[in-house]
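Engineer: have a look at this prediction, sequence included:
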Amino acid sequence: MLKRYSVLLMLVLIPATSWASPYFENIGWVNPKGHVTSQLQYPQLVEEIYRENGEQLIWFDLQESSQLEFQLEVIDAGNISPMLSRQLKQLRFYRNSHRWFEYDILATDAMITYMSYAEQAKHMGKEWYFESKLNHSLPPPSDEGLNALYASIKTQELGELIDTHTPDSDDYQDLIKAYLHLAQSHDKELPKYHQDAKLKSMGDLLSARKQLLARLEVVDIDVSHVDFNVGYYDAKLESAIKQFQRMHGLKPDGVIGPKTQKWLNTSNSERLAMLAVNAERTRMWPEQRNTIILVNVPSFEMEYWHNGESVFQSRVVVGKQARKTPVMTTNLDSVILNPTWNVPWKIMVEDIIPKVKADPQYLRKQNIDIIASWRSNTIIDPAAINWNTLNPKAFPYRMRQMSGHYNALGLYKFNTPNKRAIFLHDTPSKSLFSKESRAFSSGCVRVKNADAFASLLLEKQGVDLDKLNVSPNEANKSIPLRKRIPVHIIYQTAWAEGDTVQYRDDVYRFDH
């Protein structure tokens, strides 16, 4: 039988160790004292699978085993799981050594691990992709998954089973396509591009033109029409640089400054890692685009979908490095007009009280009242507090900023009740929206054109904001939504738009 290995033909010498597995004692081609059995995550389950399969080898189709290895390679390239990286390393060692018995056992174990990883990524991805690496054993796959595994082994359709545990969304597939193209077409690192001074305009001398063009080709910018021998910065090259800048969220001014040069010199391995980790992250993002609000932190952008159509896009300001906007899912339940702002304790202690100590008029200028407690609305006179000797962490009161144009929340709050008190809102600091990098807030998301967003939200709910006749002096006017809208705050530093991959700075250093 061509589809089954012969034990005599495949026999290899497996060195014994002092360690002995309690499993595989009666499977003739397995050495219970071999090193591979000590590497298994699911030894008992693996043994049961082989006994169910008549003690026959499983991975005789090299295309299927290569398919499994590739899925592990993407996880490895994304630096997501040291455990799965070790399994991949051992699989490739056994493959290259033609130690097919050991390879078969480990591949089956790795398949089980991959299935469990795929099943749990939706719920555990926040931990694996943003907090700590997956370096511990996983529970076995679900009963449904194991039944599918047994059936796939019996029908010799493991490739299809791998496909069912791999995302089929366009977001994932586009990133994997870019990963494969980069890995296959640029397998060698290029020399870094250097220039003596910032290139500002056409006609500037360009001494490293070939290196620059090679760097542009890495991200599939067509430079075939650009003359390789011209020794200065010309219009055709400037057009290519502007395209490159747009791909990386930079101002498309054609000027090769430090930020553009940094992205130009991003290594192939770094780009592959970005593509891989962001491809894996798509396992946890929402697939439906019916009615939903998406905020992507690294792109500093928000998008509102209604009935399957993108109806509003906006720049946003997100949390600074010290006060990150969290990856999370919540629901928008109401729009609040002319909101007051109950100052969070951390901001009060770390930001406001030090400013009050430096400027006794700060609270008056910012229209902030001191309130006796959360259960009381009694206003405390700031002059009654000895600010010079005050320990901010022992401050017994709370603070509330009154509504108005200078309120930190602006004129609109998009209420999303959650334990972390993260919500979307307007802002008086409109100038921040013009900056390339917009990580300035204390965690909440500031929305550009919040008035247009509020009007559209309410319009889609059958409410005409212009007909509400809300008084400018009326604070905290809450307008409930008839149907709550899911809000997903995601973190994606690479994604595809059409045929172009977009890259953004890893503002919170989650990719590493």
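Structural biologist: Sure thing, it's come through. Numbering: from 1, shown residues only.

Engineer: from here on, just use CA atoms for contacts and neighbour counts.
Structural biologist: Fine.

Engineer: show me where the stretch 401-512 of the chain has its helices.
Structural biologist: 450-460 (DSSP state H, counting those that start in this stretch).

Engineer: can you check the stretch 1-150 of the chain too?
Structural biologist: Residue ranges of the helices in the stretch 1-150 of the chain, as given by DSSP H, counting those that start in this stretch, are 7-10, 35-38, 43-52, 62-77, 82-96, 100-130, 143-155.

Engineer: tabulate these (TSV), appending mean neighbour count and distance to residue 505.
Structural biologist: Conversion of those to TSV gives the following (neighbours: other C-alpha atoms under 10 Å; distance: least, C-alpha to C-alpha, whole Å):
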stretch	mean neighbour count	distance to residue 505
helix 7-10	10	50
helix 35-38	19	41
helix 43-52	17	42
helix 62-77	18	18
helix 82-96	17	24
helix 100-130	20	15
helix 143-155	14	37
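
Engineer: select, out of those helices, the one closest to residue 462.
Structural biologist: Counting by C-alpha to C-alpha, residue 462 lies closest to helix 100-130 out of these; the figure is 33.8 Å.

Engineer: on contacts alone, who are the packing partners of the closest one?
Structural biologist: Under the contact criterion of 3 or more C-alpha pairs under 8 Å, 6 or more residues apart in numbering; DSSP states H and E, helix 100-130 touches helix 35-38, helix 43-52, helix 62-77, helix 82-96, helix 268-281.

Engineer: excluding chain neighbours, what is closest to residue 421?
Structural biologist: If the residues on either side of it in the chain are set aside, residue 421 comes closest to residue 444, at 8.0 Å by C-alpha to C-alpha, 6 or more residues apart in numbering.

Engineer: and here's the other structure:
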Amino acid sequence: MLIKLKWVVYHLLVTLLIILTSAQVGAETAFNKVSNNSEASRQLSSLAYDLGAGVRVNETMNKTGLARLLDNHVFGEDFKHQSLSAEQYLTLIERNDVERLRMLIKHYKSLERYQWPTVAPIELRLGLRTKEVAKLRWILAQLGDITPYSMPVYRESIFDPSIEEGLKLFQRRHGHTVNGKLVPQTILALNTEPSIRVAQLQNALKETLIEFDGTKDYVSVNLMAQTLRITKNGVVKLVMPVIVGKPTSKTPELNTTISAITVNPSWTPPASIIYQDIFKYIEKQPNYLRNNDFVFKSYTSNSIDNNVGGMDSNSLKHKLKNSALVQLPGTKNALGKYRFTIPNSEAIFLHDTPGKHLFKRSNRALSHGCIRLSQPELFANYLMSKEPENTRFVFKNAIKNKQTRHFNLTSKLPINVSYQSVWIDKAGRLQVRANTLAIRGKDG
């Protein structure tokens, strides 16, 4: 009887211990869940403040509510059609590009507490001592163009080589002529209050969040930076300089996809290029059309007429009534080896070019509106790497030949073409350009 009683007591104690342990584990799990939710909410709230949506953050908001607040701020009118989950926002927060933008936003917000100095136009020379130099030194130090300094007050006003180098770095970051002088363009940028930069950085951060798609690569062309890059979930896969529309025919902003690649394309110049450029060329060089592989293609029969030698502008005008002017594929073709189709209403596309030397220029706003790539073969190979094996095989053979071949892509990568006035370069420095609105541009 005593032994049986002992077993009963033992089982009761074990059961009680299990209940207590379970309760403790449940409490710890609940605590961790609350703690994790609290940390996630804190991070989402912090992102909202960096984006400028912090005034609408309610302390009682949970992760889902904060995600909807961010959606409304990031996507605006498209909020009902586009959204990100709280988990997606938390993933974005960990990305290096997002983190760098947020750090800069915080830095420029911290500068808003100062009454920003106004630098006056003066002629700088080494050894010059004036309060304008002290203002310049302070601004450059705050913006990271010179190393923060500790020196006697009287030396702060003396123009020395360190300020000159800092001013040149500032000019380089803003796309100005790098001369170490206080020219009007540089003065305007120096006197720009931090709140303006905060707004620009917040817009750049919004664009980065909008582009989020963890499953796809994303192509972006910054018309200000004159660069193309492919990123996947914040990781840069490919970057290259490009040529964009010149001031009289700027490349328009576009949000579309890359739908096809043409190997060995022909080129049919639009009327604007024929009348603005080609007419001038044939007046100076009567055999310009023949020397550059142009032919006429009948509008009705598609027959080819290669009798283009010695043609003047009047003869060309007459011929264009019944035929299109076409440049045959080859080394002289204005589109080079590759053309990339991006559906849009502006007749804009990406393409190769025989004028490779132009990519060495710092200002590459030179085209009639289309985007010329410095490394089109890398771009083409990257796009084709997403295609089926048999398509890649046919593509490789097409490159070796001279015939025109079209490849419709099954993996249509999204592409955004925009004028981004601020971005972070590969050295981690903020780049700023004067904000310019895009106007229509239609030709290559």
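Structural biologist: Noted; the coordinates are in hand. Since the structure is predicted, the reported quantities are computational estimates derived from the model, not experimental observations.

Engineer: could you dump the helices of the stretch 1-150 of the first structure into JSON lines and include distance to residue 260 of the first structure?
Structural biologist: As requested, these are exported to JSON lines (distance: least, C-alpha to C-alpha, whole Å):
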{"stretch": "helix 7-10", "distance to residue 260 of the first structure": "54"}
{"stretch": "helix 35-38", "distance to residue 260 of the first structure": "48"}
{"stretch": "helix 43-52", "distance to residue 260 of the first structure": "51"}
{"stretch": "helix 62-77", "distance to residue 260 of the first structure": "25"}
{"stretch": "helix 82-96", "distance to residue 260 of the first structure": "33"}
{"stretch": "helix 100-130", "distance to residue 260 of the first structure": "27"}
{"stretch": "helix 143-155", "distance to residue 260 of the first structure": "47"}
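
Engineer: relative to residue 271 of the second structure, how far out is residue 177 of the second structure?
Structural biologist: For residue 177 of the second structure, the distance to residue 271 of the second structure equals 36 Å [C-alpha to C-alpha, to the nearest Å].

Engineer: no wait, residue 403 of the second structure
Structural biologist: Residue 403 of the second structure is 26 Å from residue 271 of the second structure, by C-alpha to C-alpha.

Engineer: so where does the aligned residue in the second structure for residue 353 of the first structure fall, helix or strand?
Structural biologist: Residue 353 of the first structure is assigned residue 279 in the second structure as its aligned equivalent, the criterion being TM-score structural alignment. Secondary structure assigned from DSSP states H and E places residue 279 of the second structure in helix 279-284.

Engineer: for that helix, list every residue counted as buried.
Structural biologist: Taking 16 or more other C-alpha atoms under 10 Å as the neighbour-count basis, helix 279-284 of the second structure is seen to contain the buried residues 279, 281-282.

Engineer: how about stretch 158-173 of the second structure?
Structural biologist: Under the neighbour-count criterion of 16+ other C-alpha under 10 Å, stretch 158-173 of the second structure has 158-160, 163-173 buried.

Engineer: same thing with stretch 239-257 of the second structure?
Structural biologist: Buried residues in stretch 239-257 of the second structure, counting neighbours by 16+ other C-alpha under 10 Å, are found at 239-246, 249-254, 256-257.

Engineer: give me the residues contacting it.
Structural biologist: 223, 226-230, 342-344, 346, 348, 359, 364-375, 412-419, 438-442 (C-alpha atoms under 8 Å, 6 or more residues apart in numbering).

Engineer: kindly recompute the last result at 6 Å.
Structural biologist: Here stretch 239-257 of the second structure makes contact (C-alpha atoms under 6 Å, 6 or more residues apart in numbering) with 226-229, 342, 364-369, 371-374, 412-418, 438-441.

Engineer: before we move on, the earlier item: next, give me the two most distant ones among the buried residues of stretch 239-257 of the second structure.
Structural biologist: Pairwise distances across these peak at 24.2 Å for 239 and 249 (criterion: C-alpha to C-alpha).

Engineer: narrow the buried residues of stretch 158-173 of the second structure to those in helices?
Structural biologist: With helices taken from DSSP state H, the overlap with these comprises 163-173.

Engineer: which of the residues you listed lies closest to residue 43 of the second structure?
Structural biologist: Of all those, the one sitting nearest residue 43 of the second structure is residue 173; the distance, using C-alpha to C-alpha, is 30.9 Å.

Engineer: alignment lookup: that closest one to the first structure.
Structural biologist: Aligned against the first structure - with TM-score structural alignment as the criterion - residue 173 of the second structure pairs with residue 247.
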